[in-house]
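Q: Pasting a predicted model and its sequence here:
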Amino acid sequence: MKDKKTKEKNIYNPIKFEEKIYYFWRKNNFFSNKNIGKKTFSIILPPPNITGDLHLGHAWDLYFPDLLIRYKKLKGYNAIWYPGTDHAGIATQAKIEKLIYDEKKQNRFEIGKEKFLQEIWNWKNKYEKNIFNQWYKIGVCLNFDKYKFTLDKDMNDLVIETFIKYYKKGLIYKDQKIINWDTKLQTAISDIEVERKDTKSNLYYIRYPFFSKEEKYLIIATTRPETIFGDTAVFVNPNDKRYQKFIGKYLINPLTREKLKIYADNYIDINFGTGVMKATPAHDFNDYDLGKKYNLDFINILNKDGSLNQNCLNYSNLDLYEAREKIVKNLDKNNLLEKIDQNYINNISYSQRSNSIIEPLISNQWFLKSSILAKNILNFKKDNIYFYPERFLKDYQKAISNMQDWCISRQLWWGHQIPAWYFEDKIKVQKNSPGKNWIQDNDVLDTWFSSSLLPIIFKNEQIISNSENNNYLSDTLFTGRDILFFWVTRMIFQSIEIEGKYPFKNIIIHGLIRDKNGKKMSKSLNNGINPIEIINKWGSDSLRFSLLANSTPGNDINFNEEKINFSWDINNKLFNINNLLLILINQKKISRKNIMDLNISSLDNYILDKFKKLLILIENNIEKYNLTIIFNSIYKFLIEDFSSNYLELLKEVNYEDKIENLVNIYLEILICLHPFIPFITEHIYQSLKKYINIKESILLENYPNLNDINNLEIEFDIIEKILTILKILRKIKSNQNYKKNDEIFIFNKNLKEQEKIKIFEFLGKKYNFKFLDENLKLKFNDIYISNNFGAIFYKFNNNNLKTIDNLKLKARNYFKFEYERANKLLLNKGFLQKAKKELIVTETIKREKYKKLLSLIDI
């Protein structure tokens, strides 16, 4: 029974300790370092919608900022990560409307605004806790004392004050314009809530008779015959020779019998349909622009629910699709239907919220002059904003340069109610009612309007002034490329307009998480993955390591759960290393010391040299966001350098400070690894408390600093490099002189210490070489490579290679060929654009590897 319990205890099972550790962090308030006197670093969390469960993309959004925040905390920064959630106006209201209808068979109008909003608040309070619980499970280092919900009072006050300020400056206005209309939810929606889908449709070819009797008719193709009621002109391309003689003449609307003038415009696609286009300015965005350009009439044919209105004669109040069927029959009956193409693929706009087809509609809405605010960004010269990858800077600049006025009103109840008041034909924009009989606008503001003010609501002058980037409202933003235009650019122009500062200095853009086959995850494909399910199976550290180790800024990632097994193995290895360490400690009390104060051995020097190089690599890459390089290096250091070499060698040698040095070095390694695998490093850190006097949490430690250690011995490193070269030489297919049973002999001219002898004997077994003393060395006169600590001898089965130059030349040519091949690929823009990120990373690693080997070949 005892053996069974001991065995279970030694199995890495993150489920047993991750939740306990997170409770420990939160209970002791380790995330909220309030020492404002220190240098600061801040990140704003993209607020998830308060509509339910977080998805795998949210986990990706969380893991890297969490890594950076923990890294900065250990570096001595007062690192602030501002959390929030978004009220998600249209998504939340749609969800609650559906729930109420399913349960009570009532719509919101039947239950009334007050009761409906109370239902939403109740639902929000429930699912807000759900999101918090998911954050806890993922392990985020958020400053919960600074949490904001976008409908909190202070947030609402800021939103209303901003609206009023913009209105007074002439930046907000109300006008009749064409917008995206969701006929099911009966509200305007933003472009980001519109999803384009290829849909099989009918393409109807309809005859439009000429007004004069000189010609019979022109044929016009349309997918929406019902919009004929809104036609106010016809267009052809001026370069289309088929129709040049008809420009300026008139056709007759086949349904209303109204005259339609034929115009010419280069916008018209000669190859679509017949090359003749009917213009319905009130129900098509491109037609709307033509209507403005040529001063056409705008005829609205739709009711808010998507049915046809009174302008559609006998078809008024009919459902759009029922009306379409009857209209087509009528056209056919009157010999005005030429043909129907039933296999036409049409790119149709759908609402992401209701899945209904979006109808472009002329509507009286509130607009923000985003185009003017965008110009303010282009003229803003105070410092710069940086994108990772840099290519997204062009996308951002393009979005800013082409920005149109933004429809900010929504016909909803859930949200920030617009502070506009009406009485008769008067309007006043202010926070409170102007008096009796004044009625407030029923509409609310687009969710993106309020969420783009987050950098301002989170603004803290003390934190900003102590930041290295004190000309910015915060330091860094980590977000997906899908909301670059809709959220990021709007945060930028809001912050510049209101505060005269960029909201952040660095923007790290990530791609999408796709399934293992490269398909976008979605509910319709049933390929979405709940990160909590993965965490419950593998642990948060394993998911974190897997996502971040395979991520490159800007690129999508294909998620395959099978790959998490690799990450789990790494954590399991660290867990087992700790078990070995506890055995070596053997209940001994250890003094906590600075590395500089340790009486270190040659072997300790070996691992400290490796560790110092890892620290330098992390520091050089972490804020360039080269995570793949970092995680690969962590893996190599942990598995090969620390475990396979250092710990195994410790078994072979004995010296007075062996365990004390091991534990102190190990603690520094744990602190370094903490931002990358926080749960297991804290778990191991706590397990050492009974043996060494350490702090309450690893989060309170100081990041390792080995800058003062410059005299690390490099003998073992040299041997490893030479043996690596030898291994590769043996793999050169063109070289037939190398055999598996070729012998390798190592001589060290300075080898005197017993400890070093033991180490070299161990390396000899591991790397399959033989150790020589000075007398035996004289017996060998074959080819050798000399270096500053001794020599390596190669004893070949045949003696075709006569000189060391031949040996080095073959190696150099091979290394050079591989380096130049990889380098040529990585300088090829076409390769970088088309190749999968995994291949780019592989070739980058190869290039650096062979570049390094080229520099080593002459040691």
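A: Perfect, I can see it now.

Q: switch to C-alpha atoms for all contacts and neighbour counts from now on
A: Fine.

Q: Spell out, range by range, the strands that occur in the stretch 151-300 of the chain.
A: 172-182, 187-189, 194-209, 217-222, 233-236, 250-252, 259-264, 276-279 (DSSP state E, counting those that start in this stretch).

Q: Just send those strands back as JSON lines, with mean neighbour count too.
A: Compiled in JSON lines, the strands of the stretch 151-300 of the chain are given as follows (neighbours: other Cα atoms under 10 Å):
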{"stretch": "strand 172-182", "mean neighbour count": "20"}
{"stretch": "strand 187-189", "mean neighbour count": "23"}
{"stretch": "strand 194-209", "mean neighbour count": "18"}
{"stretch": "strand 217-222", "mean neighbour count": "20"}
{"stretch": "strand 233-236", "mean neighbour count": "25"}
{"stretch": "strand 250-252", "mean neighbour count": "21"}
{"stretch": "strand 259-264", "mean neighbour count": "20"}
{"stretch": "strand 276-279", "mean neighbour count": "24"}
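
Q: take a look at this one as well, against the first:
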Amino acid sequence: MPHPRISVVTRELPKAWIPADRENEIYQRWVNAGYFTADVTSDKPPFSIVLPPPNVTGSLHMGHALEHAVMDALVRRKRMQGFETLWLPGTDHAGIATQTLVEKQIAIDGKSKEDFGRELFIDKVWDFKRESEGSIKGQMARLGDSVDWTRDRFTMDEGLSQAVQTIFKRLYDAGLIYRAERLVNWSPVLQTAISDIEVKYADVDGELVSLRYGSLNDNEPHVIVATTRVETMLGDTAVAVHPDDARYAALIGTTLEHPITGRQIPIVADDYVDPKFGTGAVKITPAHDPNDFELGLRHNLPMPNIMDTKGRIVDTGTEFDGMDRFEARVKVRERLAAEGRVVAEKRPYQHSVGHSERTGEPIEPRLSLQWWVKVEQLSKAAGDAVRNGDTVIHPASLEPRWFGWVDNMHDWCISRQLWWGHRIPVWYGPNGEVECFGPGETAPAGWTQDTDVLDTWFSSGLWPFSTMGWPDKTPELEKFYPTSVLVTGYDILFFWVARMMMFGTFVASSEADSPGAVPFKDVFLHGLLRDEHGKKMSKSRGNGIDPLDWVDEYGADATRFTLARGANPGADLSVGTPHITASRSFVTKVFNASKFAMMNGARVGELPAELTDADKWILGRLEETIAEVDEAFESYNLSKACEALYHFTWDEVCDWYLELAKVQFGAPGAEPAERPDDAVADNTRVVLGNVLDKLLRLLHPFLPFVTEDLWTALTGGDTLVTSEWPTTTGFDAGAATQNIENFQKLITELRRFRSDQGLKDSQKVAARITGLGTEQLPPPIAALARLTDATDTFAATASLEIRLSFGTVTAEIDTSGTVDLVAERKRLEKDLAVAEKDLAQTTAKLGNPEFLSKAPDAVIEKIKARKQVAEEEVVRINERLNGLK
């Protein structure tokens, strides 16, 4: 008889793990206990991460959830390793996005921001902010983020505003901030400059129109140029050709009359022009095209701005003034066509056009008076920090992309024509004076402040140190800066990471007692999220997934594990229903296996001196798993850590050791041939308890909720959050590893043998195994292979030879009376017919020369593989049918 159930569970566990019943309660207990609050007075080594601040306007999407799962795993492990951890949360004011949303809200009542005025409108935005940010914090709690809520920050907090003003003045005084007319991405709908990251390019069907400049007489000077934006020709100030193009050599340096304005425009020579593209001549509109602008600077060309802030044609002195740019595109083309100057039209003509991410409109390259950061010095320092190893990028394969950006960076437009944001701290005096005032400084009476605000990336570029109190010298800066690692997507490596590096290195160079040379020591760049079919997730595709939907249905642990399991540095990851359901099954497996172990007496204690091979093997594999997980964490390869834990938990602890443990401590269901020795049973419970203790600790960074309930039940401890991270002990399993590998192979082959003989999993059959050095079946083999000892009347109906490390083992079984031979023969004959049909079809295809000459290699290889499988099936089934005789 097996032992009765023994339970030493310190508190009762539920029958099943239902995340919704436990997660909120567990999280609130963690927060209330202060487990996530960093202690600046601690003498523990620091580990710090600042949360990439999500926009206050919305909610967390699956990309955020990925980052949070990765960051929380890193933080939880370091906390368990004895580090004083700070994971600092916060949100970004998101200038354009937030102002646009509030403007839409007031537009419902027929109001505009001008109806309220700047101050009252900003008050409304603050009200919106206070309502919106609460949902983000709630989502972070649902995910289990172990952030320090006492240090929650917002990019327009008073302290962060002081940091913005301080860095602006330092850069301004150093000559690194200036005001100038340059070309920007302009949104006529938002009526502001926008950053490159807010411009999304898409192929559209437009038109390509070829225009004739100069004389309509073929014998007189003329050139033909092509454009997709006919309306911009109203701002043309030159036509450019390549200096070595013999076709236009005589025209270089001369002028042609503009077809509409009547201005004389020069023919200039420039290497920018590709003589092999089109006619080899291009129209130059410096105020409305980035390449034309650069060429205009080189040739000192006039740069008339022919559009106002709303995208309407202005100041051309033509009948097109006042027209919208798209209306003017049609009307200008019609006039030129009527005059015989349109020599060719191609429509539709597909080409790439930049669109505003916020409004969906085509952006307009436009010459505009803006504030700029001179980046040459700053970007060099940011590049050198990586070259010198002060900051390490993971994966290293993305370093060339980093250098490609920072080494070729253009000056940064930092002004936005908005009301919501950090207002530029520059004032203008009544007599044309211009002066920048820092924190605590006041402009003289009668002076007016610049109306523009700063680009959102300007304030978020200060995030690693402004959130810790800079420019003041704070305990947080002294303890936790530079931060340990930045976790973000490779898609914003340039837009955000580069700006933080530029500002961080600038502060370090400008302060004698700077807290750090760089803002972070490591940069872990994760990839983009894709759906289960490999397509990038996006709102426009409709394939995005709300992470809270997954949390509601599958639980936070399963959601986190799904995301972390795909988190390879720099690699995109696909997630979908198959992935999350697999993770939920894993969480369920962890819970059920742990609960079963505890209900059968598993407990934590000093390891006994007497251990079975199974005990030694699992302890050895635990050692190897700890080392593998640690190595993966240190290289930020969380996917590898998850895989190691998944397979150790499921394949080794659950599928093998737990089954062997049932035999060793006589749990119900194992039914060993002999009752195990009491000492063996008790030792097994201790080994199983110790393995479970360390396994739950290893899993905690990824599955914080279920492991918390299980571990506290197993150990009686207060929390896993502050428990010790497992370390290797040098345990050597010795020969036990080979012995268990032999055992696993033997059981696997016996189970396959049983299946081939048509036996159900629950059926027990008599067997004789020779070559093990004992006549009786060892209890583990009998239990796991569902075998009974052979009697005096035993007559084998089938046999199998299994090659193990020490020799060959022969297994014989008697299936008489256990298999319905007639039914089994019918089943096998049906399977044989299917296999023979597939074999005939694949053989015919591979013997057809016409098929082989036309089919792709991949298809042919697939057919060959099918044929091989069919051949093997025919042999296997025939052997089985012969065995039934």
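A: Ah, there it is. Model, not experiment: these values are computed from the prediction.

Q: still on that earlier bit, out of the strands of the stretch 151-300 of structure 1, flag the one nearest residue 309 of structure 1.
A: strand 172-182 (15.3 Å; Cα to Cα).

Q: need the helices for the stretch 701-850 of structure 2, in chain order.
A: Per DSSP state H, counting those that start in this stretch, the stretch 701-850 of structure 2 carries helices over the ranges 704-715, 736-756, 779-785, 821-846, 849-854.

Q: next one: the stretch 301-450 of structure 2
A: Using DSSP H, counting those that start in this stretch, helices in the stretch 301-450 of structure 2 cover 325-338, 376-387, 399-406.

Q: Now find how far off-centre the first one is within its chain.
A: Put plainly, it is helix 325-338 of structure 2. 46 Å (Cα atoms, centre = their mean, to the nearest Å).

Q: check the fit of it onto structure 1 and give the mean distance.
A: Compared with structure 1 after the fit, helix 325-338 of structure 2 shows a mean deviation of 1.8 Å (mean Cα distance after the TM-score superposition for structure 1).

Q: so where is that helix in structure 1?
A: Residues 320-333 of structure 1 are where helix 325-338 of structure 2 lands when matched by TM-score structural alignment.

Q: At the geometric centre of structure 1, which residue do we find?
A: residue 510 (3.0 Å; Cα atoms, centre = their mean).

Q: Which residue in structure 2 aligns with it?
A: Structural alignment (TM-score structural alignment) places residue 510 of structure 1 against residue 526 in structure 2.

Q: likewise residue 666 of structure 1?
A: Checking TM-score structural alignment: residue 666 of structure 1 goes with residue 692.

Q: And whichever helix or strand that match is part of, what does it pack against?
A: For residue 692 of structure 2, the host element (DSSP states H and E) is helix 678-699. Using 3 or more Cα pairs under 8 Å, 6 or more residues apart in numbering; DSSP states H and E as the contact test, the elements touching helix 678-699 of structure 2 are helix 577-599, helix 613-634, helix 658-665, helix 704-715.

Q: what about that helix, distance to the chain center?
A: Per Cα atoms, centre = their mean, the centroid offset for helix 678-699 of structure 2 relative to its chain is 36 Å.

Q: rewinding a little: indicate which one of the helices of the stretch 701-850 of structure 2 is closest to residue 272 of structure 2.
A: For the helices of the stretch 701-850 of structure 2, the distance to residue 272 of structure 2 is smallest for helix 849-854, at 45.8 Å, taking Cα to Cα.
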